[in-house]
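Chemist: Just a sequence and a predicted model for now, questions to come.
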Amino acid sequence: MVDTGRAEDWLLTVAQRHRLSPTQRQIVQRMLGMFPDVAFLSTVEIAERTGVSQPTVTRLATALGFAGFPEFRAALRDVVVGLSPAPDRHSTPAVDQETANLESLKRVLAGDRMSEAVALLAGTPALGVIGLRASAALAEYFGYFARRLLPAVSVCTDASTVDDTVLEVREQGATALLIFAMPRYPAATVAAIRRARRLGLATVVVADTALVPFAQDADVLLVAPVGTGLVFDSHAAVVVLAVSLLDAIAATDPQRTQQRLEAHEALIDSWIHHG
């Protein structure tokens, strides 16, 4: 459960233990009014909201005794979701951050946008799934299982063919596209979202934050935060969201789902390893 008051008290306590510059104290003061969202924002987003530069936000994290901004943000998330108030973190920040991401995802899965996304994706005669660069594996993962549920699924992970894919699925009768847009956001992904809308296709976009610069171009934006505590971003919450979408789509037509899954099961003996 989100405990905003507890989180504010924690940040104040940490700030009072360190000697901060006037600018840094001002950032902290403004952050106090940004809970719980501040625990899930990037340095760029906090800088924009507090009226300072991105390096200034990064320096604040180290001034507060953290190794860097990812560790500071992970600590914020822990406090917001009621995990641990301790500012000194010597455990596993990457796992703790993912735990906070999954807590944040609960609100998305129970929200109206999730219901809207499921209705669009379950109701399209053909489904296009797009994911470029870092999002390619997510698109392939979703598409692999979506083909067990839906009659016509096209997956595109190549920026050079994404325009062709959008046109082809529309010609196949598609009414909606699912697009994974994880950092860093490829220009071709944003162009595909806008092209799809111009062609009359609804777009369900999965991104890491509601503040992506192309948010207004999506018909439905689903947010699944990424883990940033390791060398490369972790997509644990995004995978859970993808599987949850598949489960909800399957539930919209149980008879079709059963028939298609049984047909798939009939093929398993021909390719599974029996040992």
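Modeler: Alright, I've got the coordinates. Numbering: from 1, shown residues only.
Chemist: contacts, neighbours, all on C-alpha from now
Modeler: OK.
Chemist: In this structure Leu149 contacts Leu261, no?
Modeler: Yes - with contact defined as C-alpha atoms under 8 Å, Leu149 reaches Leu261; the gap is 7.1 Å.
Chemist: Looking at those two, which is more packed in?
Modeler: A side-by-side neighbour count of Leu149 and Leu261, using other C-alpha atoms under 10 Å, places Leu149 first with 24 against 14.
Chemist: Identify the residues contacting the residue nearest to that one when sequence neighbours are not counted.
Modeler: The shortest distance from Leu149 to any non-neighbouring residue, by C-alpha to C-alpha, 6 or more residues apart in numbering, is to Thr257 (5.6 Å). Contact analysis of Thr257 by C-alpha atoms under 8 Å, 6 or more residues apart in numbering lists Arg148, Leu149, Ala250, Ala251.
Chemist: The structure to be compared is supplied as follows:
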Amino acid sequence: MHQMIPTMRTRLQHVSLLSLKRVSSGGSTVKKKDERPINANRKSPDTPPTNIEELRTLLIDITKGDAPHSLGAKARAAFGRILDIQDSNDLLSITTLSERIETNPSTITRLAKNLGYPGFGAFQKALLATRLQQPGSFYLNQAQSALLNADQPIKQRAAQLCHENQANIDHFVENLDPKSFETAIRLIADARRVTIYGIRQFHSLAAFLAYGLRLIRADVSVLDSNALGAAEEIGAMGAGDVCIVISVAPYSRQVVAAAQVAHEQGLDVIAITDLASSPLVSTSKAAIFAPHQSSFISNSITSFFAVAECVINAVAASNSEETEQALIARQNLIKRLNVEDR
């Protein structure tokens, strides 16, 4: 085992470099069909998507190399940013949309045609098909108008951020792919071991998710929580184990590399991320998406904690009898250790 550790560390470093090249160059790796996340509402190759759900499914397929369409890295990134827009007003003209995602109108027109639409108008119709009915746009518009001036009361500033977080959670719920989510839950519930990887502020999310899952099942850990090395911990796992990776744009290089290595080691990778164009999608068996647009000074993670709670509850519900026994055993331990002061 001691002889394997340097080899595994070298392997992680090597794959990390390869992963970075793939992300920067827009290159893709051919994946097996059973490694695709399960998605609903797939369209035939000759029919362009008619709504936001079908567009998101198409981008996932393009990212995995399983679609008849081929897009470069910049086009995929633009596509992902368009799908993540919450304010429908930004979609009402090609000019406002191009300004919102910081690109040229001609780029959006080319993207629409590459996806099989005759022009922007048809693409716009698909984008607006469900978004005009989303309450998230109302929350975001209200929040944006709350802070036109920097000298507004602190309560209004707090209200803005809270409304934006409400919008993100609403957006997550309305666009949740139930089949992909159910796949993730089944993999977690049936796994021999589960490890969760997120760094910087998402390390706290990884710890929270690990704590919740440990309440209802054994052998859940945070990857590299003791700084002993991601390579060593991934190397100790194998087929039948699950690795949950968490990152949003700008994506953490270490997490992308770890996801690639875990996938190549035979682990089932579950991605919790923001966009269908995320580099974590290509190695995942299931992907769960949550938006994080807000006025917070860093990436907002409130919606991701909501995702974590949904995952924990769903795993608990997947086997209610075992969950009940696990919770009883945990409560007995808490009493014996006199943890709680009543």
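Modeler: Here it is on my side, so go on. Predicted model only: the values in this text are computed from it and were never measured.
Chemist: about what we covered before: what's the match for the residue nearest to Leu149 of structure 1 in structure 2?
Modeler: When structure 2 is aligned by TM-score structural alignment, the residue opposite Thr257 of structure 1 is Thr323.
Chemist: which SSE is that match in?
Modeler: Taking DSSP states H and E as the criterion, Thr323 of structure 2 maps to helix 320-336.
Chemist: List the buried residues of that helix.
Modeler: Thr323, Ala326, Leu327 (16 or more other C-alpha atoms under 10 Å).
Chemist: Next: stretch 177-184 of structure 2.
Modeler: Buried-residue list, stretch 177-184 of structure 2, by 16+ other C-alpha under 10 Å: Asp177, Ser180, Phe181, Glu182, Thr183, Ala184.
Chemist: Pull the contacting residues for the residue most central in space within structure 2.
Modeler: Geometric centre of structure 2, nearest residue: Thr273, 1.7 Å, by C-alpha atoms, centre = their mean. Contact analysis of Thr273 of structure 2 by C-alpha under 8 Å, 6+ apart lists Ile246, Ser247, Val248, Leu280, Ala287, Ile288, Phe289, Ala290.
Chemist: Let's see which of those residues end up in strands.
Modeler: Counting by DSSP state E, these place Ile246, Ala287, Ile288, Phe289 in strands.
Chemist: Considering these, which possesses the most neighbours?
Modeler: In terms of neighbours by other C-alpha under 10 Å, these top out with Ala287 at 30 neighbours.
Chemist: what's the counterpart of that one in structure 1?
Modeler: Per TM-score structural alignment, Ala287 of structure 2 is aligned with Leu221.
Chemist: Which residue is the nearest non-sequential neighbour of that match?
Modeler: Distances taken as C-alpha to C-alpha, 6+ apart put Val205 closest to Leu221 of structure 1, at 4.9 Å, once the chain neighbours are dropped.
Chemist: Check the burial of the aligned residue in structure 2 for the one you found by counting its neighbours.
Modeler: By TM-score structural alignment, Val205 of structure 1 lines up with Ala271 in structure 2. Around Ala271 of structure 2 there are 26 other residues, counting by other C-alpha under 10 Å.
Chemist: Ok, the one 10 residues further on next?
Modeler: Val281 of structure 2 is surrounded by 26 other residues when neighbours are defined as other C-alpha under 10 Å.
Chemist: Do you have the strands of the stretch 201-342 of structure 2 handy? List them.
Modeler: 220-222, 242-246, 268-273, 286-289 (DSSP state E, counting those that start in this stretch).
Chemist: okay, those in CSV with distance to Lys125 of structure 2 next?
Modeler: Below are the strands of the stretch 201-342 of structure 2 laid out as CSV (distance: least, C-alpha to C-alpha, whole Å):
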stretch, distance to Lys125 of structure 2
strand 220-222, 43
strand 242-246, 32
strand 268-273, 26
strand 286-289, 23
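Chemist: so which of those strands comes closest to Thr109 of structure 2?
Modeler: Nearest to Thr109 of structure 2 among the strands of the stretch 201-342 of structure 2 is strand 286-289; the distance by C-alpha to C-alpha comes to 25.9 Å.
Chemist: Alright, calling it a day.
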